[in-house]
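S.K.: sharing a model prediction with you, sequence too.
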Amino acid sequence: MLGLKQSDLASKAMITRSVLLGLEQPGRKHPDQLALFQLRDALIRDGLTFVDATEAAGEGVRWAKPSGKVWVDCLKDARAMLGYSLDELSEKSGVGRYVIARLEKTDRKRINEEAARRLRDVLFDNGVVILAEEADIGAGVRLRSRVRPAK
């Protein structure tokens, strides 16, 4: 959501890029708790807030303050949350990859509303909800349902 390179995020969190890469691995067994706290604190300092999971919905992340972003501004974040490439989302949605890329740009001239709605629906069907900006908190994304820990 911040648009940072891994090396820049690692630097802000005062961890090495290799530690950050390790934290991002889905199969990691025991993540470094100190590195996780440093990473969380760096993201919070840069204006993000974390959304806790509830019985009804999963965890997520959003801007801590309203910023004027519209829900379309979170399409890229929702795609990233699912780990989809442009090509994968294009295949699942039927929306061309170049249309998706244009929608994900913040300096777009106009919004293809039909394509944006189709993408939002596909992302929702695959487990991610885009959170609209509210009066006291910014837009964001969250998992549609709570992820159950593996046994």
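M.R.: Looks like it came in fine.
S.K.: C-alpha only now, for contacts and for neighbours.
M.R.: OK.
S.K.: do a quick rundown of the strands in the chain.
M.R.: With DSSP state E as the criterion, the chain has strands at 48-51, 60-63, 128-131, 140-143.
S.K.: list the contacts for residue 116?
M.R.: Contact analysis of residue 116 by CA atoms under 8 Å, 6 or more residues apart in numbering lists 72, 103.
S.K.: the structure to be compared is supplied as follows:
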Amino acid sequence: MRLIKAARALAGASQDELAQEAGVSRQIVIRVEAADETVTVDAVEKVRAALERRSVVFIPSTAERGPGVALSKTG
């Protein structure tokens, strides 16, 4: 999930910081970023929610481009 790694970079968070904010281990963050298929949906959702609390917006893909991430101007 390169998107999660990009989102973490935009948010200016280390893996340790993101793990703490998401309530998961650093190893889970590493596995989510590596798109490890054995990571639970719950863990991915916790990581995503933590990033969204840091004003990250996940942009869905369209027919013209793939998915993306951005920072909210209101955050």
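M.R.: Noted; the coordinates are in hand. Since the structure is predicted, the reported quantities are computational estimates derived from the model, not experimental observations.
S.K.: still on that earlier bit, could the strands of structure 1 be laid out in a markdown table, adding mean neighbour count and distance to residue 90 of structure 1?
M.R.: Listed next are these as a markdown table, based on neighbours: other CA atoms under 10 Å; distance: least, CA to CA, whole Å:
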| stretch | mean neighbour count | distance to residue 90 of structure 1 |
| --- | --- | --- |
| strand 48-51 | 19 | 28 |
| strand 60-63 | 22 | 23 |
| strand 128-131 | 22 | 16 |
| strand 140-143 | 26 | 19 |
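S.K.: can you lay out the ones you listed as JSON lines showing distance to residue 24 of structure 1?
M.R.: JSON lines is the format used below for the strands of structure 1 (distance: least, CA to CA, whole Å):
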{"stretch": "strand 48-51", "distance to residue 24 of structure 1": "17"}
{"stretch": "strand 60-63", "distance to residue 24 of structure 1": "16"}
{"stretch": "strand 128-131", "distance to residue 24 of structure 1": "19"}
{"stretch": "strand 140-143", "distance to residue 24 of structure 1": "17"}
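S.K.: out of these, which is closest to residue 103 of structure 1?
M.R.: strand 128-131 (14.5 Å; CA to CA).
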